[in-house]
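[1] Turn this into a structure:
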Amino acid sequence: MTTRKLLLLPGDGIGPEAMAEVRKIIAAMNEQLGAGFEVEEGLVGGSAYDAHGKAISDADMAKAQAADAVLFGAVGGPKWDSVPYDVRPEAGLLLLRKEMELFANLRPAICYPALAETSSLKRDVIEGLDILILRELTGGVYFGEPKEIIDLGNGQKRAIDTQVYDTFEIERIAGVAFELARTRRNHVTSMEKRNVMKSGVLWNEVVTATHKAKYSDVTLDHMLADAGGMQLVRQPKQFDVIVTDNLFGDMLSDVAAMLTGSLGMLPSASLGAPDPKTGSRKALYEPVHGSAPDIAGKGIANPIAMIASFAMCLRYSFNMVAEADRLEKAIAAVLDDGLRTGDLMSEGKTEVGTVAMGDAIVEKFRALSA
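    Sure thing, here's the model as predicted:
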């Protein structure tokens, strides 16, 4: 039997509640399909700070490096607002991305037919939506140096964040975008701010050169990132794959999330470069929603983004494409049946909690796998 090593990092807030529903699916796959998943669990974020005084321990980082894939819940909450900046809960996620060299963040935005009325946009604008935002994840302003606050005296301070990109960083994320587009509708839109940022000028130049050298069969458009945000809410179905930097990718993917009806619907994958010998790559999968401390422990969180993140894990880390398809169909079928968590609730539907939603998806997945 093939052994597949998974590390679960539930984190804080609603992270453990959502992860518990993924555990059910993993158990069902091992039992019904002989999937061979071996699961370990670790601490990250505030829970890790409480236990170890840091956002992720060295031991759990080693587990992440050794795993075939990492499933990550969410981190943070008011409890840790006053902890030092370098050990704040979010530092655990940033360190995982950095140490595992996860440079490519894939954030699909898909509007399930049953949720077309849930979006804040009109049905005809978002029905059938299927776009993929590819965010560069290990460069840019989140990691650039210097990053500091300087005391200037006289009650004045200066905050500095540095936006830095090298050619190779842009080339590799552009290559991933074009490769993904070839498996979809063959269209890439690159977004930056070349009108006011030198990093945007370089980004535009390198993406254009990469396209010309290797991917001229793919349609390439360029768009300023602020215009791109406007177009996402005006005419989102014009896009196929959007590739952009760390900061703009963070913002634009949250905009795209609301097109689908809720942040609770948006999964993501963070991938490293393929190993030259084995072809495997480090990978971390997480829902885009945060820890939502205001609803944590109430049993009402939407687990779908976490479950859909596991579907991406099946697809990209284990090449279990048929199983990933069935899990995504199970999600759609449950929504077609009218079940909704509170964030998706609309008139005439049946409101359920986290556990009931997870149970319903597992039941549909088992039936589809029979």
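[2] only C-alpha atoms for contact and neighbour calcs from this point on.
    Fine.
[3] Could I get the full set of helices for the stretch 1-150 of the chain?
    Counting by DSSP state H, counting those that start in this stretch, the stretch 1-150 of the chain has helices at residues 15-33, 46-52, 58-66, 89-99, 123-126.
[4] export those helices to CSV and tack on distance to Ser199?
    Shown next, in CSV, are these (distance: least, C-alpha to C-alpha, whole Å):
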stretch, distance to Ser199
helix 15-33, 35
helix 46-52, 34
helix 58-66, 31
helix 89-99, 20
helix 123-126, 32
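[5] Throw those helices into CSV and include mean neighbour count, thanks.
    Formatted as CSV, the helices of the stretch 1-150 of the chain follow (neighbours: other C-alpha atoms under 10 Å):
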stretch, mean neighbour count
helix 15-33, 19
helix 46-52, 19
helix 58-66, 16
helix 89-99, 19
helix 123-126, 17
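[6] Which of those helices sits closest to Val355?
    Nearest to Val355 among the helices of the stretch 1-150 of the chain is helix 15-33; the distance by C-alpha to C-alpha comes to 6.8 Å.
[7] so which of the helices of the stretch 1-150 of the chain comes closest to Ala360?
    helix 15-33 (10.3 Å).
[8] Packing partners of the closest one?
    Here helix 15-33 touches strand 4-11, strand 69-74, helix 304-316, helix 354-369, going by 3 or more C-alpha pairs under 8 Å, 6 or more residues apart in numbering; DSSP states H and E.
[9] what's the following helix or strand after the host helix or strand of Val188?
    Using DSSP states H and E, Val188 sits within strand 187-192. Downstream of strand 187-192, the first helix or strand assigned by DSSP H and E is helix 198-214.
[10] List the buried residues in that following helix.
    Within helix 198-214, the residues scored as buried using 16 or more other C-alpha atoms under 10 Å are 199-200, 202-204, 206-208, 210-211.
[11] Format those residues as JSON lines; extra columns: distance to Ser190.
    Putting these into JSON lines (distance: C-alpha to C-alpha, whole Å) gives the following:
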{"residue": "Ser199", "distance to Ser190": "13"}
{"residue": "Gly200", "distance to Ser190": "10"}
{"residue": "Leu202", "distance to Ser190": "12"}
{"residue": "Trp203", "distance to Ser190": "9"}
{"residue": "Asn204", "distance to Ser190": "8"}
{"residue": "Val206", "distance to Ser190": "11"}
{"residue": "Val207", "distance to Ser190": "8"}
{"residue": "Thr208", "distance to Ser190": "9"}
{"residue": "Thr210", "distance to Ser190": "12"}
{"residue": "His211", "distance to Ser190": "11"}
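[12] one more to line up against the first:
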Amino acid sequence: MAASMQLINLTPFRVHSTSIPKHHSRPFTVRCSSSAKSYNITLLPGDGIGPEVISVAKNVLNLAGSLEGIEFKFKEMPMGGAALDLTGVPLPEETLSTAKQSDAVLLGAIGGYKWDKNEKYLKPETGLLQLRAGLKVFANLRPASVLPQVCQS
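    All right, here's what the predicted structure looks like:
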């Protein structure tokens, strides 16, 4: 299910001025517009700080969804070191299958010192590579700030 992104001007929403390109004069937010009002999201909390970050991200999505009339259905699955400890593999087949059937995947941190001495095929990061291959994606998208030097003509 694809959702298009559009910029919408809203007065109450504030964005730090260094993250807004100079050609935008007013604060803005990004909204997803789609005919769908419900999305299935696979949560992969992973390791270390991942579970804490995913928990907060889930709360944020629920709040944003409630403001926009969108329902998010979450399914948490093991991956990385947590999956190794639970199932013996860094990316269980059930996790990959669930991710493929979802509208989106929210991935936490993967790996840690505990698994550093494992064989390569039993490292948490191997699960990340398998996930990327299984979903036919090449990168994780992360928020970024545009530096003023980059915006200058």
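[13] picking up where we left off before, tell me the one of the buried residues of helix 198-214 of structure 1 nearest Val321 of structure 1?
    Among the buried residues of helix 198-214 of structure 1, His211 lies closest to Val321 of structure 1 (C-alpha to C-alpha), at 27.9 Å.
[14] Which one of the helices and strands packed on helix 15-33 of structure 1 lies nearest to Ala109 of structure 1?
    With C-alpha to C-alpha as the measure, helix 304-316 is the member of those nearest Ala109 of structure 1 (10.8 Å).
[15] so that closest one corresponds to what in structure 2?
    The counterpart of helix 304-316 of structure 1 in structure 2, using TM-score structural alignment, is absent.
[16] Now do that helix: which elements does it pack against?
    Checked by 3+ C-alpha pairs under 8 Å, 6+ apart, helix 304-316 of structure 1 has helix 15-33, strand 69-74, strand 267-271, strand 283-287, helix 321-336 packed alongside it.
[17] closest one to Leu96 of structure 1 among the ones you listed?
    Closest among those, once you apply C-alpha to C-alpha, is strand 283-287, at 8.5 Å.
[18] what's the closest one packed up against?
    Taking 3+ C-alpha pairs under 8 Å, 6+ apart as contact, the helices and strands that strand 283-287 of structure 1 lies on are strand 69-74, strand 267-271, helix 304-316.
[19] among those, which is the most enclosed?
    Comparing those on average neighbours per residue, with mean count of other C-alpha atoms under 10 Å, the densest one is strand 69-74 at a mean of 27.
[20] on that earlier part again, mind putting the helices and strands packed on helix 15-33 of structure 1 into TSV with distance to Ile173 of structure 1?
    Below are those laid out as TSV (distance: least, C-alpha to C-alpha, whole Å):
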stretch	distance to Ile173 of structure 1
strand 4-11	25
strand 69-74	20
helix 304-316	16
helix 354-369	33
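[21] Please name whichever of these is nearest to Cys111 of structure 1.
    helix 304-316 (12.6 Å).
[22] who are the neighbours in contact with the residue sitting nearest the centre point of structure 2?
    The centroid of structure 2 falls nearest to Leu106 when counting by C-alpha atoms, centre = their mean (3.3 Å). The contact partners of Leu106 of structure 2, by C-alpha atoms under 8 Å, 6 or more residues apart in numbering, come to 41-45, 54.
[23] now do Ile8 of structure 2
    Listed by C-alpha under 8 Å, 6+ apart, the contact partners of Ile8 of structure 2 are 28-31.
[24] rerun at 7 Å
    Counting by C-alpha atoms under 7 Å, 6 or more residues apart in numbering, Ile8 of structure 2 touches 28-30.
[25] now swap in Glu171 of structure 1 and tell me
    Glu171 of structure 1 makes contacts with 206-207, 210, as judged by C-alpha under 7 Å, 6+ apart.
[26] same deal with Glu76 of structure 2?
    By C-alpha under 7 Å, 6+ apart, Glu76 of structure 2 lies in contact with 42-44.
[27] again, only this time at 10 Å
    Listed by C-alpha atoms under 10 Å, 6 or more residues apart in numbering, the contact set of Glu76 of structure 2 reads 41-45, 54, 95, 98-99, 105-106.
[28] Check the spacing between it and Ser102 of structure 2 real quick.
    11 Å (C-alpha to C-alpha, to the nearest Å).
[29] Return every residue with contacts to both of the two.
    Shared contacts of Glu76 of structure 2 and Ser102, counting by C-alpha under 10 Å, 6+ apart, come down to 41-43.
[30] Most neighbours among these, please name it.
    When neighbours are taken as other C-alpha atoms under 10 Å, the top entry among the shared contacts of Glu76 and Ser102 of structure 2 is Leu43 (26 neighbours).
[31] Could you find the closest non-adjacent residue to that one?
    Nearest non-adjacent residue to Leu43 of structure 2, counting by C-alpha to C-alpha, 6 or more residues apart in numbering: Glu76, 4.5 Å away.
[32] which one in structure 1 is aligned with the one you found?
    Using TM-score structural alignment, Glu76 of structure 2 lines up with Glu41 in structure 1.
[33] Please tell me how far that match sits from Ala256 of structure 1.
    Applying C-alpha to C-alpha to Glu41 of structure 1 and Ala256 of structure 1 gives a distance of 31 Å.
[34] Pro108 of structure 1 too?
    The gap separating Pro108 of structure 1 from Ala256 of structure 1 is 9 Å, by C-alpha to C-alpha.
[35] Ok, Lys63 of structure 1 next?
    Here the criterion is C-alpha to C-alpha. By it, Lys63 of structure 1 lies 32 Å from Ala256 of structure 1.
[36] just Ser57 of structure 1 next, same as before
    Between Ser57 of structure 1 and Ala256 of structure 1 the distance is 33 Å, computed by C-alpha to C-alpha.
[37] With Leu71 of structure 1 instead?
    22 Å.
[38] My read is that Asn30 of structure 1 contacts Phe37, right?
    Yes - in this structure, Asn30 of structure 1 is within contact of Phe37 by C-alpha atoms under 10 Å, at 6.5 Å.
[39] what's the matching residue for Arg23 of structure 1 over in structure 2?
    The pairwise alignment with structure 2 assigns Arg23 of structure 1 to Lys58, based on TM-score structural alignment.
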